[in-house]
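K.L.:
What would the 3D arrangement of this be:
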Amino acid sequence: VVLQVFSQEYINLLLSVYFFVLGVLALSHTMSPLMSRIFPASFPNKQYQLLFTQGSGESKEEIVNYEFDTKNLVCLLISSVVGVWYLLKKHWIANNLFGLAFALNGVELLHLNNVSTGCILLGGLFVYDVFWVFGTNVMVTVAKSFEAPIKLVFPQDLLEKGLNASNFAMLGLGDIVIPGIFIALLLRFDVSLKKNSRTYFYSSFLAYIFGLGLTIFVMHTFKHAQPALLYLVPACVGFPVIVALFKGELTEMFRYEESSPEEAGSTDESSESEKKDQ
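P.N.:
Coordinates of the predicted model:
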């Protein structure tokens, strides 16, 4: 409907500017921990604060209060260069850098609190993905029409054309973020077991790689777009469940539930007050 009302050229221009801003911020945030390790200890790192307030006196209200340092500014500068490169050239490497930054930030920001919720979410999106790819051409049309870093692209003619490749296979960011938050949940479950092992994390991570490889294999075999979650969901859910059955921890895995930060904070406060009363 949107493509029928507005020109695709204007939509792509609007999306390019929008994702330029978001991409620069997301990539800068993703780069910061890595750059902090790269910078030498002698690097002159100064602290800054961006403060916007509204009103004056007692009615003064903070709108923005953001603290950053010189390292963050360097990351922002590098990200801006990538952003300009993407804005001008729409190069697939710049697209993938932004896409990976969005995916990593998505996994960091989104949380599942228990395995059951994760299975329900993955199951629902499994049906959704299969329907919109096999049942209609909407998903494929949108992915091909919009020039935005909402997907990772993999050049199929890289060996022939090098960095100027033009024939791409695509992987939607949702196919990374949704399984990613489930895998992150299993990592936290591993930590909660206090066994100094990452069995469920590694099994689900390997399952993701297996499912992604199977997706690519089927896509090349049948020469047709494939819903990645059709293969990723059974793999990412099935492998950890099999491991849990083998280790006798299936019930424990499905009973595991995380408390929200607010609940954890209130629990800590109540425990401290109880200690004081004693």
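
K.L.:
hey, let's count contacts and neighbours off CA atoms from now on
P.N.:
Noted.

K.L.:
Return the distance of stretch 98-107 from the chain's centre.
P.N.:
4 Å (Cα atoms, centre = their mean, to the nearest Å).

K.L.:
contacting residues around it?
P.N.:
By Cα atoms under 8 Å, 6 or more residues apart in numbering, the surrounding residues in contact with stretch 98-107 are 23-24, 26-27, 30, 149-152, 173-174, 176-178, 180-181, 184.

K.L.:
Select only the buried ones of those residues in ChimeraX?
P.N.:
Listed next is the ChimeraX selection for buried residues among these, using 16 or more other Cα atoms under 10 Å:
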select :23,24,26,27,30,149,150,151,152,173,174,176,177,178,180,181,184
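
K.L.:
Out of the contacts of stretch 98-107, list just those in strands.
P.N.:
Lys151, Leu152 (DSSP state E).

K.L.:
Give me the subset of the contacts of stretch 98-107 lying in helices.
P.N.:
Gly23, Val24, Ala26, Leu27, Thr30, Gly174, Ile176, Val177, Ile178, Gly180, Ile181, Ala184 (DSSP state H).

K.L.:
who are the neighbours in contact with the third one?
P.N.:
So the one you mean is Ala26. Residues counted as contacts of Ala26 (Cα under 8 Å, 6+ apart) are Phe98, Ala101, Phe102, Asn105.

K.L.:
Please name the residues that touch the residue lying closest to Pro44 once chain neighbours are set aside.
P.N.:
Excluding its sequence neighbours, the residue lying closest to Pro44 (Cα to Cα, 6 or more residues apart in numbering) is Thr70, at 7.7 Å. Thr70 makes contact with Pro44, Asn45, Lys46, Gln47, Tyr48 under the criterion Cα under 8 Å, 6+ apart.

K.L.:
One more, please, to line up against the first structure:
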Amino acid sequence: MSSEDNLQNVADVLPPSPPVFAFARLLEPQYLFIVFSALGIIWLGAHGSLRRPPSAAPAKPKNGEKKREEEKFTEGLVASDVIRFPLMLAAVLIGLYYLINWLQDPAILNKGLRLYMSIMSLAGLSALAGDVLDNLTSLVFPTAWADSKGQVHHIDPDRCCQYVIDKETGNQTVIKEKTTPLAGFFSSLVLSPFSRWFIWELRNLSTEEWTVRLVVYNKLLVKIELRLNDVLRFAIAGGVSVAYHLLGWDALSNLLSMALCYFSFMMISPTSFTIGSMVLASLFVYDVVMVFYTPFMIAVAKSIDAPIKLVFTSAKGASMLGLGDIVVPGMLMALALRFDLFQHYQRQTTLEPVELATETTTETNTTTTTTTTTQHRRVKATYVDTRGQWGNRFWTTPLGRLSPVRDATDAIAATAFPKPYFYASVAGYAVGMFVTLTVMLVFNHGQPALLYLVPGVTGSLWLTGLVRGEIKDMWGYTEDGSLDTEDVVVEVDREGRVVKESAGKRRDEVGEEGDKEEEGGKGESGDEKKGGDEKKGEADKGDKLEAEIEGIRNNLGPGKHELFLLSVTAPRAVMTVT
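P.N.:
The predicted model follows:
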């Protein structure tokens, strides 16, 4: 984060206006665009930042699927950031101010910043474009949809059919009339065999991965797995970045700015409500000082023309909002949404009785007494990935309803969970934005937006926790990994309430131990296990492409080697559609 990220709202100098007219001016397009754009990118970024919460168990891969590596935040804030961030931002902002004065022509600096931001925004643009494409794909090709009676239809790409599940027996019944992967009204379309084959093939190409491998001298050097949407998102990101660098349009600058905000939500976590609130409080002080007591903030905001702010103009004037006024409170709002998801899975945690045996040996003799006690082990609900579920939510929510039907369990778990803390923070942010704009119009002076946004967001969150009696839960929630434990044994009272719990192992520690056991071969030395694997060959690993490489190598004859092999494996092809 750089100091430019905390630029404030600035309006053209206008004659003083009575307060009664300030409220009417809030309806002008440039101000409405500012508010809804900020709320929209925070909403998208918060949902895009959803990860498996520590209260949920990792999803087990289905038959034929490989285990997907979980995403983790690149940067987690710590307590020292409370002091480090304001000092760092102040140093950069003051440096930019004097650099602009020394150059006497901000156009030179703007050209360099445009080039730099065009390159740096590629990651954010590709992330935003990729998630948009994934949501559009899920809308066109969902995995389930509900009819007007509330019955859920499941789409099976393996058999190229749609089926329903009987609630009493659990048996699947294939619907012969629906032969396409389309949902709702479109599922009943009567198409030719070629058209049906083409739609199923298009679905596979859009939703499944391609594999690119490079083998040199019998060694696998490169292995890339990507989908069609991955190729498209990089193409879109590159096109937008080049267009902005050449044209410099405000619309493209705003798009790059939103992409940077979105990417920040994906990469950065406040770690806890306590650290996040403290960081916001320190930047609150920094913002007030830089706007009201120094010329640095507003001068730099007016001079720099780069994707570090949202700019909206109309016939009546212009309005600007710095990215820091979106990212800083937005990070805490995204944490609130992940806390809502944490609580959602925490409510689904069950207690499974287990018997624990304790052996005691007396000092006078060698007799051993075994005592068996019944305790309870926490069993976490399995996590449902949010990716690819927004289309399912849309198609399993009949008209007139706000949530999916009850049988659409995946869509409910992934998207329709209660969000009281996130909604409260959105309301607090909206109030803070309108207060910022009102004060700016009344006094006709740029305002430090964090002066109003920080109390609005943090106040709404902690007030919600106070009203719900969950301040202790908010205080204890953290994303540093300490809550992600396994095999936690607890003691419960007669009413089923937890009175004591043992410290379970962190899931990442369990994973490291499992990896060491696998490397050790459960008693075998590493060399012995490696030698055994070499004798079995690549085909025994279950990788079809590796088996193909091994087969080609064997067909070359003794002493010969595969010097170069470049292969591209496409998703499964649809052979026939009945």
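
K.L.:
Tell me how they score on TM after superposing.
P.N.:
Here the superposed chains carry a TM-score of 0.81, computed using TM-score structural alignment, normalised by the length of structure 1; 259 aligned residues with a Cα RMSD of 3.1 Å.

K.L.:
and the two most separated of the ones in helices among the contacts of stretch 98-107 of structure 1?
P.N.:
Spanning the widest gap among those are Val24 and Ala184, at 24.6 Å by Cα to Cα.

K.L.:
what about Leu27 of structure 1, distance to Cys236 of structure 1?
P.N.:
27 Å (Cα to Cα, to the nearest Å).

K.L.:
Same question for Ala184 of structure 1.
P.N.:
11 Å.

K.L.:
which residues of the stretch 301-450 of structure 2 fall in helices?
P.N.:
324-346, 390-395, 409-415, 420-443, 450-467 (DSSP state H, counting those that start in this stretch).

K.L.:
so stretch 271-289 of structure 2 corresponds to what in structure 1?
P.N.:
Under TM-score structural alignment, stretch 271-289 of structure 2 corresponds to residues 113-131 of structure 1.

K.L.:
Check the gap between Asn113 of structure 1 and Thr251 of structure 1 for me.
P.N.:
Asn113 of structure 1 is 16 Å from Thr251 of structure 1, where distance means Cα to Cα.

K.L.:
which of the two has more neighbours?
P.N.:
Per other Cα atoms under 10 Å, whichever of Asn113 of structure 1 and Thr251 has more neighbours is Asn113, with 15 against 10.

K.L.:
Could you find the closest non-adjacent residue to that one?
P.N.:
Glu258 (4.8 Å).

K.L.:
Matching the one you found against structure 2, which residue comes up?
P.N.:
Match for Glu258 of structure 1 (TM-score structural alignment): Glu479.

K.L.:
Its match - how many residues pack around it?
P.N.:
Counted with other Cα under 10 Å, Glu479 of structure 2 comes out at 21.

K.L.:
my read: it touches Ser272, true?
P.N.:
Yes: with contact defined as Cα atoms under 8 Å, Glu479 of structure 2 reaches Ser272; the gap is 6.5 Å.

K.L.:
Pull the number of nearby residues for the counterpart of Leu252 of structure 2 in structure 1.
P.N.:
In structure 1, Leu252 of structure 2 lines up with Ala94, judged by TM-score structural alignment. Neighbour count of Ala94 of structure 1, defined by other Cα under 10 Å: 21.

K.L.:
Helix or strand for Ala94 of structure 1, just tell me which one.
P.N.:
Counting by DSSP states H and E, the element that carries Ala94 of structure 1 is helix 92-109.

K.L.:
Sort out which residues of stretch 75-83 of structure 1 are buried, please.
P.N.:
In stretch 75-83 of structure 1, residues buried by neighbour count (16+ other Cα under 10 Å) are Cys75, Leu76, Ser79, Ser80, Val82, Gly83.

K.L.:
ok, of those residues, which one's closest to Ser16 of structure 1?
P.N.:
Out of the buried residues of stretch 75-83 of structure 1, the member with the shortest distance to Ser16 of structure 1 (by Cα to Cα) is Gly83, at 9.6 Å.

K.L.:
got the contact list for the closest one?
P.N.:
Phe20, Val21, Gly23, Val24, Ala94.

K.L.:
Go again with 7 Å.
P.N.:
The neighbourhood of Gly83 of structure 1, defined by Cα atoms under 7 Å, 6 or more residues apart in numbering, consists of Phe20, Gly23, Val24.

K.L.:
okay, those residues in a markdown table with distance to Val2 of structure 1 next?
P.N.:
As requested, the contacts of Gly83 of structure 1 are exported to a markdown table (distance: Cα to Cα, whole Å):
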| residue | distance to Val2 of structure 1 |
| --- | --- |
| Phe20 | 21 |
| Gly23 | 23 |
| Val24 | 26 |
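
K.L.:
Perfect, I'm done here.
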